[in-house]
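**Q** What would the 3D arrangement of this be:
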Amino acid sequence: MSLSPQWLDELRSRITLSGVIGRTTKLTRAGREWKACCPFHNEKTPSFTVNDEKGFYHCFGCGAHGDAIRWMTDQRGLTFMDAVKELAAQAGMEVPRPDPREAQRAEQRAGLHDVMQAAQDWFVASLAGPDGAAARTYLETRGFNARTIERFGFGYAPDSRTALKSALEQFDEAMLIEGGLRIAVDDKPPYDRFRGRLMLPIQDARGRVIAFGGRILAKDKTDAPKYLNSPDTPLFDKGRTLYNLHRAGPASRQSHRVIVVEGYMDVIALAAAGIEEAVAPLGTALTEQQIELLWRMVDVPILCFDGDAAGQRAAMRAVTRALPLLRPGHSLTIVRLPSGLDPDDLIKTQGRAAMEQLLANPASLLDTLWAHEHAARPLATPEDKAGLKARLMDHVDAIAHPDIKGLYRRELLDRFSAFAYPPREARPAFTPRGPGARAFSGRSPQPAGLSEGAANRLRHLAQGGGRDGLVHAVIAGLARFPDQLHRHAEALASYAAPDAGTARAIDILLDHAETLEKGETSPIKDLQSLAMPPDHARYSFLLEDPHPQSAREDLAEAVAQLVERPALEAALAAATARFDSDPDGAIAEQQRLRERKLALDDRLRQLARQRVAAPAQDESSSSAAHAAQGEQGMD
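**A** Below is the predicted model of the structure:
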């Protein structure tokens, strides 16, 4: 009977490995893993570990390694199908009935494995023969020794359209084509795919050859691709395969890291230098499936890219692929090599220590995201800066996990605010004007109050001078939470107010901020009578009984949106103005900016809904707790 890989993966996911092993071996919790004395060899100090998250056991003493099925076959002595049936019974799964078509496909795949191994043996023999002289010379120039050449299975494909067919004549032509070794074109005779190339086998997680990669050697063939990989076949799916995974997996369990580089030559260069835990995608950007494979090995893989523009693009493609997949404890880190150097160049010129130093200090995914978008376009105008914020928030919106999304939003908004609203020059001490006025210097003895005139002006301006309810709401919110004036002073100071009245209101608040002790939480007492805007229920920080910390965060969101809107409107006007010269670009930019404005409005509506629900839930929980205590007292 043949079981599909998907069904077996489902079986493993439903089994708790420590529960299976713990029935016959005493396990002790050690952080996120379990430890025990190895059941496969005699030892006094535990070196056997079980990791439920990654679904494998491993002994650092004897090297025993496997999953739940392997445990049942190796430790319990069951056959594969008996082990599967017993585990399926525990998991509540039904073992699929024999499928003749699947059995036929499994037999076909087994035959293709034979074809690929035969091709590998022939490539290796060709490298050692007379035709392989140029390939051997190339390997010498790369500094690969005999052990590295043998270990990674280097071979050579002669520059002939029929040499492989002749060498593997025991296999049908159809199998060679299906394995990606020969190419069939409509009305022409089939021909060898790999010709005049240095060959490398691509292996699956079990070390079986499933595909090949070939590097061109002839310098005059400028029209041919430098690297050529096998096409997708029944054995090989390039989006789900990582080169060198079968070697890097065991090495990563020793080093607790895995390194992703751009190509298989980079992998081999690192291995030759003693860094064994490296893998590479195969001609594509890192896919979601490959990221999941990496997370089964370590929680935070290291992505190592060349320092050129292509490496930067590859890093950002990986970042954008990873954002929707992020979950607690799992992320990516990024290492950028010096410009013009790949791992092999760096190791040859500066030694392994230089590479290890870079690997020890990678940039976080968030740092990489910020640095890329900050450097992506000029940031000279308010419109440019609004574009930066919009791009950052677009990335945040791609994150699926709500907690991680919220934390990314807050961190990126903080960085944006620090960049877009740098500290302004110290304002002169406020000096009251009018008959009998005297100079003011230092802190106010009553920091929670305003002068009568300032309070009256602020009431008037907030209620009538503002252009819309958001301005009014922000002024009322800052009067209610004066400790936030310090936090938002720079943003408000740089705000290009839509009218003189709003500008004066903000200026009064900023003057008052300079008289407050940092952390002052008492509302501005002279503004207790400040009328709420008609739609104040939209704003959670103006509700009757807000959650203080949540209200302050929502007020920060409102301030950020108040400041961003004029820049968005200016950017819309600029896009409209260039319609005649660039209609397509102008329309696309208008659409993007309008979507951002809609998103801002939606966010404000959500704030009220989220925070209004919270007090009701808390009140319900509190009432239930009191009721339960009352019942216990009656008992």
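**Q** Could you use CA atoms for every contact and neighbour count after this?
**A** OK.
**Q** ok, Gly66 touching His58?
**A** Yes - with contacts counted by C-alpha atoms under 8 Å, Gly66 reaches His58, the gap being 6.9 Å.
**Q** When those two are compared, which one has more neighbours?
**A** Relative neighbour count places His58 above the other of Gly66 and His58, with 20 against 16, counting by other C-alpha atoms under 10 Å.
**Q** What residues sit buried inside the helix or strand hosting Ile202?
**A** When elements are assigned from DSSP states H and E, Ile202 belongs to strand 197-203. In terms of neighbour count (16 or more other C-alpha atoms under 10 Å), strand 197-203 has its buried residues at Arg197, Leu198, Met199, Leu200, Pro201, Ile202, Gln203.
**Q** What are the buried residues along stretch 122-131?
**A** By neighbour count, and taking 16+ other C-alpha under 10 Å as the criterion, the buried residues in stretch 122-131 are Trp122, Phe123, Val124, Ala125, Ser126, Leu127, Asp131.
**Q** Second chain to compare with the first, below:
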Amino acid sequence: MSIPPQFLDEIRSRVSLSSVVARRVKLLRAGREMKGCCPFHNEKTPSFYVNDDKAFYHCFGCGAHGDVIRFVVEQEGLSFRDAVAGLAAEAGLELPEENPEARAKAKAAAGLHDVTAAASDWFRKQLSGLGGADARAYIDKRGLKPATVEAFGLGFAPDSRGALKAALGDIDIRKLIEVGLVIEAEGREPYDRFRGRLMFPIRDPRGRIVGFGGRIIGAGEPKYLNSPDTPLFDKGRLLYNLDKAGPAARKSGRIVVVEGYMDVIGLAQVGFAEAVAPMGTALTEDQMKLLWRVAPEPVLCFDGDSAGRRAAIRAAMRALPLLEPGKSLRFVTMPQGQDPDDFAKARGLSAFTDLVNGAESLIDTLWKAETDGVDTATPERRAAVRQRLFEHAHAIENQTVASLYQSEFRERFDAMFRARRENRFMPAVRGASSAAKARLALSPVEIETRSVMVGLLTHPHIADVHGETISHLHIADPQLDRLRSAIFSAISRNHDLDKDVLAHDLAAQGLGQYADDLRRMNRLDFSFTRPRTPAAIAEQDLACVVGHLMALQRIDEDLADLRARYDSLVQSEFEEQQRLRAEKARVERELIDLAEARRGDEAPTPAKERNLDGDQSTGEAQG
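**A** Here you go, the predicted model:
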């Protein structure tokens, strides 16, 4: 059931737009309007205006425009109906009920947010009390500052079966059970669910506390315990910290999914505000849809171990049916043994941001999963790889995206084995490693791209100057892509890095031999591949080559799009031909049926009837 326009108008008239906007933006009076820095894009000079009389906002910088409902939808990541529901509550209006199920759900949730808010306040007080000493020691060990603890509302649940229940004794025990804070046991007194745990309040996109996560302090299992499903809490439809990360992500255009609460909090402390986490489970379809409301390509950040790689593939497989033009995922694999919190503390905001900016596309992740280290020595094994790749493409429901994936997989597969066939007939190269020999059969674009990487090895400072453009170059070779990431990471830590220090850094990461082979096998003599070229000339010439490569890349993308559209047209034409053939066969059958029916109507009259007719005719003639 749609919401009546009259009801929406009533909300707009009752809820002051400026009061809602002021929760996110510092507004100053400007005549009959109010102005501030736009929450939809980064700016230093205010160009965002709010007009309460006309009930709309407008940004003269980015063109953002809308009313109070649109503002809540865009800034809080809510669905239209949820935004209207929240504003209706502010206005003292009752939302038109959609169906009996919706009415029952709304009734069940009524008043429960006050219960979770009261529990959160109590947990926070316990953290600062005598009983919270061990929890505070854990917080100190993790390096969290008091302001961070306060911002995320961390608390402590004492190791007691009835402390919370007693402290909130003025609240009906049925409500405590309903929100999952107290467990009802048959034949026993109800008891507290969270005991001896550091508490993380979990909020919905509107910032209301709907549940909790608790980490055990000391020994015990499970390590993390979440609220059960309740009228407020559905862990498959929520993301930890989305209420804070959403507005920041809409400004930056990026959002990062990490594995745990402490990763989110640790990243926020170093200044990375756009991180969220699922509640200890694999990312669900509903959670992906929440992420796509905020940013077109959320970045999923996984540990660098085998479990992290498996988690990345599971997420990629789950996302495939949901992909649409402009909506995808990207992936970051953390260095071995480090999680995002550890990495950010050790390397800082800039290094983590570089990791995120260099995230791998979904198609690259699938390609590597199916081809890296896979034995393809026989046609049958190669066919199996090709089949798995095309199964991934066929899982995509959007036909435009699916056809482009098929084209991309086909091109990569053919290129990989074409290069292998050509390499069989290439002469041996003395002094080159086997990896270098395997790179002899390359396309002109691949040769130029490798020369660019040699330029970065020779003049590392160029990565600082043209890094953003170079990061958008498509590099199919995983090892070369890894080298690019390693160079960017090194330059982010030391902007004055020279080639010798860079070589030492790459050797420490196991890329030294690869970099040496790349230099030795470089076929093009550009100015930026020579050590003695002045910095300004090297920068200028490398920028020219990268611009050429980007142009070729765009042309290839346009060609792939045209190919996909052509394939789609061919498929449509084939289906239309099939439809017309079927229609023709149906009409032919109807004609045959009609002809047979007519023959039945015109069948010869039996002999007896003919004689009677003849006699009568004769009689009439004679008469």
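**Q** average gap between the strand holding Ile202 of structure 1 and structure 2?
**A** Strand 197-203 of structure 1, aligned to structure 2 and superposed, deviates on average by 0.4 Å (mean C-alpha distance after the TM-score superposition for structure 1).
**Q** what are the ranges of the helices in the stretch 351-500 of structure 1?
**A** If you assign secondary structure with DSSP state H, counting those that start in this stretch, the helices in the stretch 351-500 of structure 1 sit at 352-360, 365-376, 382-397, 402-420, 452-460, 469-480, 484-493, 500-513.
**Q** okay, the last one sits on what stretch of structure 2?
**A** In this case it means helix 500-513 of structure 1. Residues of structure 2 matching helix 500-513 of structure 1 are absent, with TM-score structural alignment as the criterion.
**Q** Give me the buried stretch members for the very next helix or strand once past that helix, please.
**A** Scanning the chain past helix 500-513 of structure 1 towards its C-terminal end, the next helix or strand to appear is helix 548-577 (assignment: DSSP H and E). By neighbour count, and taking 16+ other C-alpha under 10 Å as the criterion, the buried residues in helix 548-577 of structure 1 are 550-569, 571-572, 575-576.
**Q** same deal with stretch 2-22 of structure 2?
**A** Neighbour counts using 16+ other C-alpha under 10 Å place Phe7, Leu8, Ile11, Arg12, Ser13, Val15, Ser16, Leu17, Ser18, Val21 of stretch 2-22 of structure 2 among the buried residues.
**Q** List the residues that contact Arg109 of structure 1.
**A** Contacts were defined as C-alpha atoms under 8 Å, 6 or more residues apart in numbering; by that measure Arg109 of structure 1 touches Pro234, Leu235.
**Q** rewinding a little: can you put the buried residues of stretch 122-131 of structure 1 in TSV and add distance to Val267 of structure 1 and secondary structure?
**A** TSV is the format used below for the buried residues of stretch 122-131 of structure 1 (distance: C-alpha to C-alpha, whole Å; DSSP: H, G, I helix; E, B strand; the rest coil):
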residue	distance to Val267 of structure 1	secondary structure
Trp122	23	helix
Phe123	20	helix
Val124	20	helix
Ala125	23	helix
Ser126	23	helix
Leu127	21	helix
Asp131	26	helix
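**Q** got those as TSV, with distance to Phe171 of structure 1 columns?
**A** Conversion of the buried residues of stretch 122-131 of structure 1 to TSV gives the following (distance: C-alpha to C-alpha, whole Å):
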residue	distance to Phe171 of structure 1
Trp122	14
Phe123	16
Val124	19
Ala125	18
Ser126	19
Leu127	22
Asp131	23
